[in-house]
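J.: coordinates for the following, if possible.
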Amino acid sequence: MKLSKKQFKQDFEERLTSKFATDITKAGSQEKYAALASVVKHYYTKIWADDNDYKDETGKKQAYYFSIEFLPGKMLKSNLLNLGILNTVKEALAELGINLDEVAESEPDMAIGNGGLGRLASCFMDSLASTGLPANGNGIRYRYGLFKQKIIDGYQVELPDSWLNNGNPWEVRRADKAVEVRFGGEVWLEDDGKGNLLPHYKNQERVLAVPYDTPMVGFENTTVNNMCLWRSEVPQDLDPKFQNLEYMRQTSMLSAELYPDDSNYDGRLLRLKQEYFFVSAGLQRIMRHYKSTHKKDVRNIADYIAVHINDTHPALCVPEFMRILVDEYGVGWNRAWDTTVKVMSYTNHTILSEALEKWPEDMVKHLLPRIYQIIVEIDRRRTAELLPKIGATLVHNTRIIRDGQIHMAHLSIIGSHSTNGVAKLHSDLLKDVELHDFYEIYPERFNNKTNGIADRRWIQISNERLSGVLDETIGTSWRHDLNDLVKLEVYKDDESVLECLQAAKYDDKLRLAALIKERNGIVVNPEAIFDVQVKRLHAYKRQLLNVLHILKLYFELKDEPELDVVPRVFIFGAKAAPGYHYAKSIIKAINEIANMINNDKTIADKIKVVFMENYNVSLAELIIPAANVGEQISLASKEASGTSNMKFMLNGALTMGTLDGANIEIFEAAGEGNNFVFGLTKDEVYEYYRNGNYNARDIYEQNPIVHRILDSFIDGTIPNISMEGPEIFDSLTTYNDEYFVLRDFNDYVRAQKELETLYRDKKAWTQASLMNIANVGRFSSDRTVKEYADDIWHIKAKK
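T.: Below is the predicted model:
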C-alpha cells in the first residue's frame, strides 16, 4: 500500500487521542502499541474485506489447515512489512520521537503454540497469504498457551502465560458465527421410515465455540487469509440448573491451555475433548459458509474445500465430517466416505511411537458416542472390503481399532487421499519402515513435502543488518523469491562482501550479548564462537550430547589452563513438557554446569554456558541471527524435518548435524565442506535395532574420557544435581543409552575439532557461511505451500 509519513503521523496521533484521550508526550508504551496496532489494522481491513468478497464471488477452492497449535510470534512488524510500510512507519515514528522497536516490545508473543509444529503452521499461514493462495488456519484460542518458563535454582518452573491480559488487537470476535459442540450423553439410531437410520441424543454436554479471526496479511499483495481460533464458552440458553461452577470450569478449560498434562486420565480426557472441540467447530463453520456461498450439493464439496490434518491431533476431522454429511445432510454412507477421502489430507510429523496418538476405545465411546459409532463402522466396512483382497495380516496391522485402542494416525491415513512426510528421509522411512503396511495398500497416497520457513520473519524482520548487506550486494529481488540468494555465490571471494557479512554477524552477536547480560547476568565475548542449540527439550534431540562435549572441553581446560582453544559461548533455549521428568532433569543439569563453568575463574572467557529461559519466537529472532553454529544433533531417523536448521542456514550459521531430517538436504544444498557432519546413519541405527548388540556400558568402561565425564554426574563434581545426576548417568549406562549418545560421542568430538579449525580461518568460515545463505532458497515455506497447493489441495493462487 502507498502511505506517506505525513498521513501516518496524522492517523497515529488521532488514534492515540481517540482511544486513550492522551497525546504522544503523555502516552505509555502499551498505549502507543495499542494505538499503532489499531492504525495498522485499519490499513488492512479494506484489503481483508475485498479479498473475502473476491473468494466468495469467484467460488475458488479453498484449503483449511487444522492444527492444534500455531506459533506466530509478534504480528506488528510482520503486518507492517507485508503491507510494505515498515520503513515508512519506522521513520515517521522516529520523527515523533518514538522508537518502533521499543513500541514492539509491548506486544506479547501469541501463546498458542509450543515448538516446530506450531511454528511450521504459522510459517505456512504467512506463505499461503504471501503467495496468494486461498487457505485458512483453524485452531484453539488458548488463554494461557503452553506455559511461561522460569528457571529457579536451575529448575524449570511452569507459570501461566497470560498473553491476553491486554487483549489481542489483531483478532476479531465473531459471536454471530459461533457454533455448538456436544459431548457425552447417550446416542441411538432410529429408522425414519424411509430406510435411513437417524441419530437421537440425550443428556449431552453443550459447549459454545466462538471464533476469533486473525487476518494473515500477504507480502505486498492483495491476499489476506484468515486464522480462526476457537474459544469455549457456556451457551447463553443453557438451562440454569446445569450452570454450576464445575460445568463452567470444565467449559473454560477447553480453551485454557495447550497440551494439558496427560499423565492422568482426566488430563488425557481433556486433550481428546480439545481435539474434538476445534475439529467440530471448524468443520461446522466450513459447512455453513459453503452452503451460504456456493448453494451447491454438499456431495460436490470436494471441488471447493480441502481440509488438511496437521499431525494426528485433528484426526477426528474424518469421522466428524462423515457425521455432518450423513446425519445432517442425509448423504449416503458410500458417497459420504468417497467425499471425505477426497476432502481430507494428512501430514505425519513423527515416527516416534509415543507421539503417534492412540485413545482408549472406552474413552472415545464415553466422550464422543456418535463419533465412536462412525469410527467403528469405518473400520468394519474397510475390513470387510479388504480382507479378501490383501489378507488378514495387512488388514490387522492397519486397523483403526486394535487392542482396545483407536489409532489416530491410522484413521488419518485411511480417511484421506494424501499422506506426506516433511523431509525426504522422513518420507522414505514412513514408506519403507514405520507405515510400510499402509504404503503397501495405498502407495499412491504417500508423498514428500520438505518443510520450509517464512523468510520474511526469519531474516527481513529479525536480521535487518544482514538483509541490508544482501540488498546492497545482490539487489532486493530475493525478498520476493528466496532462490535469488544464489546470486550471492559469485561474491564468495570478494573480500569487501565477506567483511560486510562478518560485520553484520558481529553486530547481531553484540545485540545478543547485551541481552544475555541483561537477562542472565553473564558477560560473553562476542569474538567467541556462538554455538547454539534451541528447540524443545527431548532426549532424541540430544541436548545431552552437547552437554557431554562441553564437559570434555571444561575438563581439558582444568587439566591444562593454557590450552589454546577458540573461546566458545554455548547457548541453550528449550522448554520441557511439564510431565517429562527426564527432560527437566537435563535442564537442571545444564544450568548447574553453566553455574560451575561460568563461575570458575581459571577458565576465564574460554567457555561460557547460557540457558535462556522461556524460549519463544521473539527470543529466537534475537538468538538465531547471532549464531555461528546451529546444533542439529538428533539421532539419525528421529527428527522428522527440523526447521530451526533452515533458520540458522538463512542467517549464515553453519550446521553441526547428523544425517537426520532436513539436515541431509541442507548439507546437499550448501555443498561439501560448508557444514559439519557426524554420527550414525539411519541404516546403522536400524542395524543396531535389528541386532540388539549396542552396549553403552562397554563404552563407559573402555573410554576414559567418557568415563570421567559420566562420573562427574554422580561423584559431586557437578554441584546440586544429587537427584538428576544419577538419573542421567543411569539412562546412559544401566538403561543402555536409548538414543546412542555415547556411540556418537567420539565422532561428535571429531566434528567439533573440525569446526574449531575452520573458525580460526576467518575468511574460510565466512565463505562457508555465504554458501549456506546463497543456497537456502529451496527451504522457503513459499515453495512448500505451492507444492501442497499443486499436489494435494489443488487450489490456485490469486492472479
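
J.: every contact and neighbour count from this point should use C-alpha atoms.
T.: Will do.

J.: the stretch 351-500 of the chain: helices as residue ranges?
T.: Assigned by DSSP state H, counting those that start in this stretch, the stretch 351-500 of the chain shows helices spanning 361-367, 369-390, 392-397, 408-414, 424-429, 436-441, 455, 464-474, 495-520.

J.: and of these, who's closest to Tyr304?
T.: Closest of the helices of the stretch 351-500 of the chain to Tyr304 is helix 408-414, at 20.5 Å (criterion: C-alpha to C-alpha).

J.: by contact count, what packs against the closest one?
T.: Judged by 3 or more C-alpha pairs under 8 Å, 6 or more residues apart in numbering; DSSP states H and E, helix 408-414 is in contact with strand 344-347.

J.: ok, and the closest non-adjacent residue to Arg206?
T.: Leaving aside its sequence neighbours, Arg206 sits nearest to Arg182 (C-alpha to C-alpha, 6 or more residues apart in numbering; 4.7 Å).

J.: so which other helices or strands are in contact with the helix or strand that the one you found is a member of?
T.: Using DSSP states H and E, Arg182 sits within strand 179-183. Applying 3+ C-alpha pairs under 8 Å, 6+ apart, we find strand 179-183 packed against strand 205-217, helix 265-293.

J.: now the ones you listed in CSV, with mean neighbour count and distance to Arg15?
T.: Converted to CSV, the helices and strands packed on strand 179-183 look like this (neighbours: other C-alpha atoms under 10 Å; distance: least, C-alpha to C-alpha, whole Å):
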stretch, mean neighbour count, distance to Arg15
strand 205-217, 23, 21
helix 265-293, 19, 34
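
J.: here is a second sequence; please produce its structure as well for comparison:
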Amino acid sequence: MGVTKKIKEDKRFRTSKGLIKENYLDHINLTLGKTLENATSWDKYNALALLVKDQVVEKWLQTQKKYFENPDTKRVYYFSIEFLIGRLLYNNLLNLQIYDDVKKAMQDLNLKLEEIAEIEPDAGLGNGGLGRLAACFLDSIATLGIPGYGYGIRYEYGIFKQIIKDGFQVELPDDWLKNGNPWEIERKDRSVKIKFFGKTESYKDKDGNLRFRWVDTYDILAVPYDTPIIGYGNEVANTLRLWSARPINEFDFDNFQKGNYIKSVESQAIASAISKVLYPNDAFYAGRELRLKQEYFFVSASIQDIIRRFKKQFGNNFDIFPDKNVIQLNDTHPALAIPELMRILVDEEKLSWEKAWKITTKTFAYTNHTVMPEALEKWEVHLLERLLPRHLEILYEINARFLDNANKIFSGNIDKIRNVSIFEEGHVKQVRMANLSIVGSFSINGVSKLHTEILKNSVFKDFYEIWPKKFNNKTNGITQRRWLLQCNPNLSNLINETLGDNWIINLDYLKNLEAYANDKNFLDKFFEVKQHNKKQLSNYIKKELGINVDPESIFDVQVKRLHEYKRQLLNVMHIIYLYQTLKENPNIDIYPRTFIFGAKAAPGYRMAKLIIKLINSVADIVNNDKEINDKIKVVFIPNYNVSLAEIIIPAANVSEQISTAGKEASGTGNMKFALNGALTIGTLDGANIEIKECVGDENIFIFGLTAEQVQKLKESRLYNPYDIYLRNENIRKILDAINNGFFNKENPDLFKDIFQALLFGLNGSQADEYMLLADFDSYKTRHKEIDITYRDKYLWNKKALLNVARVGIFSSDRTIMEYAKDIWNVK
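T.: This next block holds a predicted model:
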C-alpha cells in the first residue's frame, strides 16, 4: 500500500508545475545547448515536445512490455497509406491531462503555450478523410486500451502547401520535416529489406516439394520511425510505425573513385524517392510505378515486422497466427499485403499453400471507402510482372483456385465469374485490388449504412451472393478529444461546468444536454461560445487575407477536398444567384451571410482547380461590390489542413455536406460540424442519413435527389440539363454569367469548360454528371429556410444544441468498439 502511494505521489510530482519548468529548462540547456534567452521559436517548441515525450515514453515501454508478456494478447494492425495526424502537442497534453500544469509553467517562464504550439508543423501525411479517419481510429484504439499499431509511410513531404495566386491554386512543397520531428524515434535496428524487380525460379526442397524463390532483386531498406499514440487518461501508449526508404549502401565508393559522381549516389536517389512525397490521390494515373512501389514497400516492411514480433513471442507456431494478429486494410492501397503474407508463409516459412491461405484469409479484414467504380484501384499486369514477379504468380494462383469455387456457385454464369475475378481482361490486363481484398479477407465493411447497402446490392453484388456473412457496416466516427475538447475549449468548458467531463470518454453522455434545450440562460451561454469562435475566425481571415467579415453574419462553411462530386460548384452557383438577386434589388431582405471555403485540388485535376479559380473570382466581384451592402461575403482560406479545421469548424453556423447522393461513402466533416453546433444542409448521402436520424428532421436541412433517384434518372437516360437551363431562368442567368466572362473579364473564355461540362459534357463525361442542375432549386429553397430560421436566435440555438447533444454515436470510440467486437475479436 505504501509503495503504491509513493508511486502515485511521484507521478504527480513529475507533472507538477515546478518540475515541468525545471525539465523544460533542462531540455533547452542540456538537450539543445541553448539558454532560454537565445533559444529560437523552434527551440522553445522542440524542448516542450521533448518534455511531453518524456512523460509518454515510460507509459509506452510499459504498454509494449505488457502486450509481450501476456500470451493472450491479440494485436490489431491498422494498415493505411495515409495518416493525417496534424499537430500533436495539444493532443498529447490533453490526453496526458497535464495541459493546465504545462500552461501555468510556461506562463511562469514568460512564455505563451498558444504561441509555442503554433510553431509545430502539421503532419500532413494524408489527402483528406481517409488519412484523418486513420488518425482518429488510432486515438480511440489507445483510449480504449486495445493493443494496436498503425503502419504507414513516413513521407518526407506531406500534402502540398497550397497558395492562391491570382485566384489560382499553386502547389508548394510541404517540407514538414525540415527541422526534424521531436515526437518520433528512429529504430534502425528494426530495419527490414524490401525487394523489387528480379525473377522467380523453382526448386525442390529436401522433402521433394516444389518451391519458388525470388532472386536477382533490387533491394532497399525500410527504416521504421515510431510515434507514440497516447490514450486519454489511461496508462496506454500504442505505436504508429512509419517506414522511410533508404538504400542498402548509401554511397557507391567504386563509382566515386572512377569519377562517376552521379552514379555513386544513384541508389540513394532511387530508394529515397519511395518515401519522398505523399501521392496526390486524385491524379491516379500519374506516376504509376512509384505509387505501386510505395504500396508494396510499406506492406512488405509491415508484414515482416509483424512476423518478427510473432515469432519472438510464439516461435513458428503459425497455426495461432490469426488468433494473435488481425490486419485491417484501410481501403485497397495495402491490398498487396495479402500476396506478401502468402509469399513469406509459403516461400520463406515453407508452409503448404492450403495452410498459408487459411492463415491469410483469417488474418485480413478490408474496409472499402468508395462506391464509384472509376475510383476502385487497379494495377496493370505488365507493371506487376516487372516490379513484383513473384506476387503476380501468387495472384494467378489465388485467382485460379477462387474461380474454381465461384464457377460451382454461379453454375458457370460467365458474367458473374468475370465480375468477381481478381483479373480484369481488356486491352490492358489489370489486377482489381478491391476484388483481391474481398477474396483474401474474412470481413468486408462499408463506412455508413447507405454505403454498405450500395456495396452489397450494387458494387460487390456478386461477392455478396458468395459471402453474405462477410459483409458488415461500421459507420465512421471522429475522436471527440480533438474535435471538441481540443478545438473548441470554450464549448468544452461550458459542457464540463454543466454535465461534468464523462463525455470525453463516453460521447453519448452529451445526451444530457437535451435537458437544457429550452433553458434560455444556457442557450445564451451556448450562443456566446459560438460568437467567440466566430470572432476568432474573423480575426484570422482579416490578418491572413485582409478581408473584413462580420461575426454577426451567418458563417456558411464548406471545407473538404475539392472534387466535382462534393459539389463546391453547386455552392458557388447559389452564391451567384444571391448576388444576382441583390444586384436586381439591393434592398431585398437577405440575412448577411459569409460563405467560407477551404479545399485543395489534386495537382493534376484540372476541373477542380478551375472551380477554385471560380470561387476566388466570384469572391473578388462580390466582396468589392458596394451596391450589395456587404450582405454576402465569400472567403477562400488557402492551405486547408487539420490545424485550420480546428479554427474553422467551431465557428461554423451552417455545414455544407452537399455531395451527389450515392457518391460520398460516409464523410466525417459532417460529424465534426454537428458536434460543434453547426446545422447541416446536405443530401441523403453517406453518414448524413444517420445524422438526420439522430438529430431529427427538424434540426437538419435535407435537399435533393436520393441515391435511388439519381441512379434511376441516369439509367433512364432522360436527364437533360440543357432542358433545365432553357426552362429555369435563375439557372440560365447563373450559367450565362459564368460562361460569358462576367467573373473574369481579362480572360472571358476561362470558365467556358464549366458551362460545357454542365450542359453538354466534357471530354467524354456525361452532361452535369453530378446532378447540380437537378438539385439546384431544392438547394436554394432550403437555404431560404436557413435564412428565415437563423433570425429566430432562440430557435436556431436550440437546434444547434440538439445537434451537439444527439451526435454522440459518431464518436470513433463507438466505431472502434464495433470493430473490436464484430471483426477483430479483441477486448
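
J.: ok, back up a step: using JSON lines, lay out the helices of the stretch 351-500 of the first structure together with distance to His538 of the first structure and mean neighbour count.
T.: Shown next, in JSON lines, are the helices of the stretch 351-500 of the first structure (distance: least, C-alpha to C-alpha, whole Å; neighbours: other C-alpha atoms under 10 Å):
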{"stretch": "helix 361-367", "distance to His538 of the first structure": "28", "mean neighbour count": "17"}
{"stretch": "helix 369-390", "distance to His538 of the first structure": "33", "mean neighbour count": "16"}
{"stretch": "helix 392-397", "distance to His538 of the first structure": "29", "mean neighbour count": "14"}
{"stretch": "helix 408-414", "distance to His538 of the first structure": "22", "mean neighbour count": "25"}
{"stretch": "helix 424-429", "distance to His538 of the first structure": "18", "mean neighbour count": "23"}
{"stretch": "helix 436-441", "distance to His538 of the first structure": "26", "mean neighbour count": "17"}
{"stretch": "helix 455", "distance to His538 of the first structure": "26", "mean neighbour count": "28"}
{"stretch": "helix 464-474", "distance to His538 of the first structure": "32", "mean neighbour count": "17"}
{"stretch": "helix 495-520", "distance to His538 of the first structure": "23", "mean neighbour count": "17"}
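
J.: out of those, nearest to Ala620 of the first structure?
T.: Of all the helices of the stretch 351-500 of the first structure, helix 495-520 comes closest under C-alpha to C-alpha, at 10.5 Å.

J.: find me the equivalent region of that closest one in the second structure.
T.: Aligned by TM-score structural alignment, helix 495-520 of the first structure falls on residues 520-545 of the second structure.

J.: try stretch 767-784 of the first structure
T.: Counting by TM-score structural alignment, stretch 767-784 of the first structure corresponds to residues 798-815.

J.: and Arg343 of the second structure, how far from Arg75 of the second structure?
T.: For Arg343 of the second structure, the distance to Arg75 of the second structure (C-alpha to C-alpha, to the nearest Å) stands at 22 Å.

J.: just Lys542 of the second structure next, same as before
T.: 48 Å.

J.: and what of Asp768 of the second structure?
T.: Applying C-alpha to C-alpha, the value for Asp768 of the second structure to Arg75 of the second structure is 47 Å.

J.: same check on Thr361 of the second structure?
T.: Taking C-alpha to C-alpha, one finds Thr361 of the second structure at 16 Å from Arg75 of the second structure.

J.: now Ile724 of the second structure
T.: Separation of Ile724 of the second structure from Arg75 of the second structure (C-alpha to C-alpha): 56 Å.

J.: now do Ala707 of the second structure
T.: In terms of C-alpha to C-alpha, Ala707 of the second structure sits 38 Å off from Arg75 of the second structure.

J.: same deal with Tyr232 of the second structure?
T.: 19 Å.

J.: those two: who's more crowded?
T.: Neighbours were counted for Tyr232 of the second structure and for Arg75 using other C-alpha atoms under 10 Å; Tyr232 has more, 24 against 21.
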